[in-house]
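Engineer: Dropping a prediction and its sequence here:
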Amino acid sequence: MTKNENENKNKNGFELAANAALLVIDVQKGFDDASFWGPRNNPAAEANIAALMDAWQESGRPVVLVRHASRAGSVLAADQPGHAFKDFVADRTGQESLLVTKTVNSSFYGTPDLAAWLTAQGIGQLVVSGIQTNMCVETTARMAGNLGYDVLVPLDATHTFDLEGPDGLRLTADQLAAATAVNLQGGRFARVVNTAQLLAVSGAARLTV
């Protein structure tokens, strides 16, 4: 580790493993349908995810793309245009180390088996990004923490949508993202970080977010 890398580690409070895997979850065109999902938060999410993907490629770390295949009737169904990756991810396909397809919230219940692949590669640290913050990102991060992985979640490289729950209770996307941050770090499933911190310790050239 160079002097600058060590200083970055001390400043940010964590170290990024040489083989830390970046999970990019469900960054699909179907999530652009505001009439289906409603208001979203964090318009910078896509730029931050792209910056992380570029940094991971430059530093030679593995990238895992995860794609949701909903059942019929959803904008994310495999036979719908919304199933496709957003353009900035599609432009970077072919660089990933693994592509996982899932039908539920957790990336660990997909094909091929994510945990088996991580074990075979000797990977113990995961950086979890993507859509939606409080759904597939949080579920994957929680399960990864339960499985013993060291999990980092750059909250600004995720986004979600307003959501209504019981008795008409409605939370905004920002409120849901804040709850996810508290759940993950307060529950010791993961450390919540930001994109700039990860870029600073990635070992890649400085990138603009």
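Structural biologist: That came through fine.

Engineer: can we go C-alpha only for contacts and neighbour counts from here?
Structural biologist: Noted.

Engineer: Just give me how far the helix or strand encompassing residue 177 sits from the chain centre.
Structural biologist: Using DSSP states H and E, residue 177 sits within helix 173-181. From the chain centre to the centre of helix 173-181 is a distance of 15 Å (C-alpha atoms, centre = their mean, to the nearest Å).

Engineer: Please identify the buried residues of it?
Structural biologist: For helix 173-181, burial by neighbour count (16 or more other C-alpha atoms under 10 Å) applies to 173, 174, 175, 176, 177, 180, 181.

Engineer: dump the residue contacts of the most centrally placed residue in the chain.
Structural biologist: Nearest residue to the geometric centre of the chain (C-alpha atoms, centre = their mean): residue 129, 1.4 Å. When contacts are counted by C-alpha atoms under 8 Å, 6 or more residues apart in numbering, residue 129 touches 22, 23, 24, 25, 49, 137, 153, 154, 155, 157, 158.

Engineer: Which of those sits closest to residue 11?
Structural biologist: residue 154 (16.2 Å; C-alpha to C-alpha).

Engineer: That closest one: what's it in contact with?
Structural biologist: By C-alpha under 8 Å, 6+ apart, residue 154 lies in contact with 127, 128, 129, 192, 193, 194, 195, 198.

Engineer: Which residue ranges of the chain form strands?
Structural biologist: 21-25, 63-68, 98-102, 110-111, 125-131, 150-154, 158-159, 163-164, 170-171, 191-193 (DSSP state E).

Engineer: gap between the fourth one and the chain center?
Structural biologist: Just to be clear, that refers to strand 110-111. 16 Å.

Engineer: tell me what that strand is packed against?
Structural biologist: strand 98-102 (3 or more C-alpha pairs under 8 Å, 6 or more residues apart in numbering; DSSP states H and E).

Engineer: Closest one of the buried residues of helix 173-181 to residue 11?
Structural biologist: Residue 11 has its nearest neighbour among the buried residues of helix 173-181 in residue 181, at 20.4 Å by C-alpha to C-alpha.

Engineer: ok, structure two:
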Amino acid sequence: MEIAENTALVVVDVQKGFEEEFWGQRNNPAAEGNIAALIDLWQETGRPVVFVRHDSPAGSRSPLRVGHVGNEFKEFVEERRGKGNGPELLVTKSVNSAFYGEPSLDVWLKGEGIAQIVFVGIQTNMCNETTARMGGNLGYDVVFALDAMHTFGLEGPFGWSATAEELTRATAVSLHGGGFARVVSTEDVLKGAAAR
């Protein structure tokens, strides 16, 4: 895998609120360690890093609501912000896609001449998948580091439900098979970035 010298790492919604019981059973306990490893390499090599934060409305019940401790980034992310040698951006949003956040992710990426983006963060099948699909539609070379993210099980219509792992697989198949993104491992990305 080839990871360009100006490829952006987009770290989506790695916030304390996702540690609350509100969400249910999660998968992939290795996600945080993989996210940290990717941020570290990006910062060491001067590549651009985008931190995305979900700001739910202050009056909502969401653990990600503004003014609640859950809105804050997890410690391992917060302690890395501002420590890199390359460009860094904070995007805040209130919907699933980081392309609908402030400031405009698309405008910033184009302004920096960035054509390739690597996604990591929370949740795999929600904000990560939505943003990756939009990135693919906008013409970016989207890389989806599946083991550097996690999600939670969901109840759906008709009495259907899916575990976090089932949703992860469905996302991976939809994105990769549908041509929206290349779904890869953290190791694939680390090797590709270190080879440059």
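Structural biologist: Cool, got the structure. Since the model is a prediction, treat every value here as computed from it, not as a measurement.

Engineer: Quantify their similarity with the TM-score.
Structural biologist: In this superposition the chains share a TM-score of 0.95, using TM-score structural alignment, normalised by the length of the second structure; 191 aligned residues with a C-alpha RMSD of 1.2 Å.

Engineer: can you put the contacts of residue 154 of the first structure in TSV and add distance to residue 56 of the first structure?
Structural biologist: Below are the contacts of residue 154 of the first structure laid out as TSV (distance: C-alpha to C-alpha, whole Å):
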residue	distance to residue 56 of the first structure
127	11
128	13
129	13
192	18
193	16
194	15
195	12
198	10
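
Engineer: May I ask which of the residues you listed has the most neighbours?
Structural biologist: Within the contacts of residue 154 of the first structure, most neighbours by other C-alpha atoms under 10 Å means residue 129, with 32 neighbours.

Engineer: What is the aligned counterpart of it in the second structure?
Structural biologist: Correspondence of residue 129 of the first structure to the second structure, assessed by TM-score structural alignment: residue 120.

Engineer: Pull up the gap between its match and residue 60 of the second structure, please.
Structural biologist: 26 Å (C-alpha to C-alpha, to the nearest Å).

Engineer: and if you look at residue 188 of the second structure?
Structural biologist: Using C-alpha to C-alpha, residue 188 of the second structure is found at 39 Å from residue 60 of the second structure.

Engineer: neighbour-wise, which of these two wins?
Structural biologist: Using other C-alpha under 10 Å as the criterion, residue 188 of the second structure and residue 60 rank with residue 188 on top: 14 against 10.

Engineer: Please pull up the equivalent of that one in the first structure.
Structural biologist: Superposed on the first structure with TM-score structural alignment, residue 188 of the second structure falls opposite residue 197.

Engineer: how far away is the closest residue in space to its match that isn't next to it in sequence from residue 113 of the first structure?
Structural biologist: Spatial nearest neighbour of residue 197 of the first structure, excluding adjacent residues (C-alpha to C-alpha, 6 or more residues apart in numbering): residue 12 at 6.3 Å. Separation of residue 12 of the first structure from residue 113 of the first structure (C-alpha to C-alpha) stands at 32 Å.

Engineer: and what of residue 137 of the first structure?
Structural biologist: From residue 137 of the first structure to residue 113 of the first structure the distance is 17 Å (C-alpha to C-alpha).

Engineer: Comparing these two, which shows the higher neighbour count?
Structural biologist: Applying other C-alpha under 10 Å to residue 137 of the first structure and residue 113 shows that residue 137 carries more neighbours, namely 27 against 14.

Engineer: The more buried one touches residue 131, doesn't it?
Structural biologist: Yes. Counting by C-alpha atoms under 8 Å, residue 137 of the first structure touches residue 131, with 6.3 Å between them.

Engineer: shared neighbours of these two, anything?
Structural biologist: 25, 158.

Engineer: quick one: furthest residue from the center of the first structure?
Structural biologist: residue 167 (30.5 Å).

Engineer: Just give me the match in the second structure for that residue.
Structural biologist: Superposed on the second structure with TM-score structural alignment, residue 167 of the first structure falls opposite residue 158.

Engineer: Kindly report the same for residue 36 of the first structure.
Structural biologist: Mapped onto the second structure by TM-score structural alignment, residue 36 of the first structure lines up with residue 22.

Engineer: Tell me who's in contact with the residue nearest to that match when sequence neighbours are not counted.
Structural biologist: Nearest residue to residue 22 of the second structure, sequence neighbours excluded (C-alpha to C-alpha, 6+ apart): residue 63, at 7.6 Å. Shown in contact with residue 63 of the second structure (C-alpha under 8 Å, 6+ apart): 17, 18, 20, 22, 70, 71.

Engineer: related to what we said a few turns ago, tell me the spacing between the match of residue 129 of the first structure and residue 149 of the second structure.
Structural biologist: Distance of residue 120 of the second structure to residue 149 of the second structure, given as C-alpha to C-alpha: 5 Å.

Engineer: And residue 181 of the second structure, by the same measure?
Structural biologist: Distance, residue 181 of the second structure to residue 149 of the second structure, by C-alpha to C-alpha: 15 Å.

Engineer: more crowded one of those two?
Structural biologist: More neighbours surround residue 149 than the other of residue 181 of the second structure and residue 149, with 29 against 26 (other C-alpha under 10 Å).
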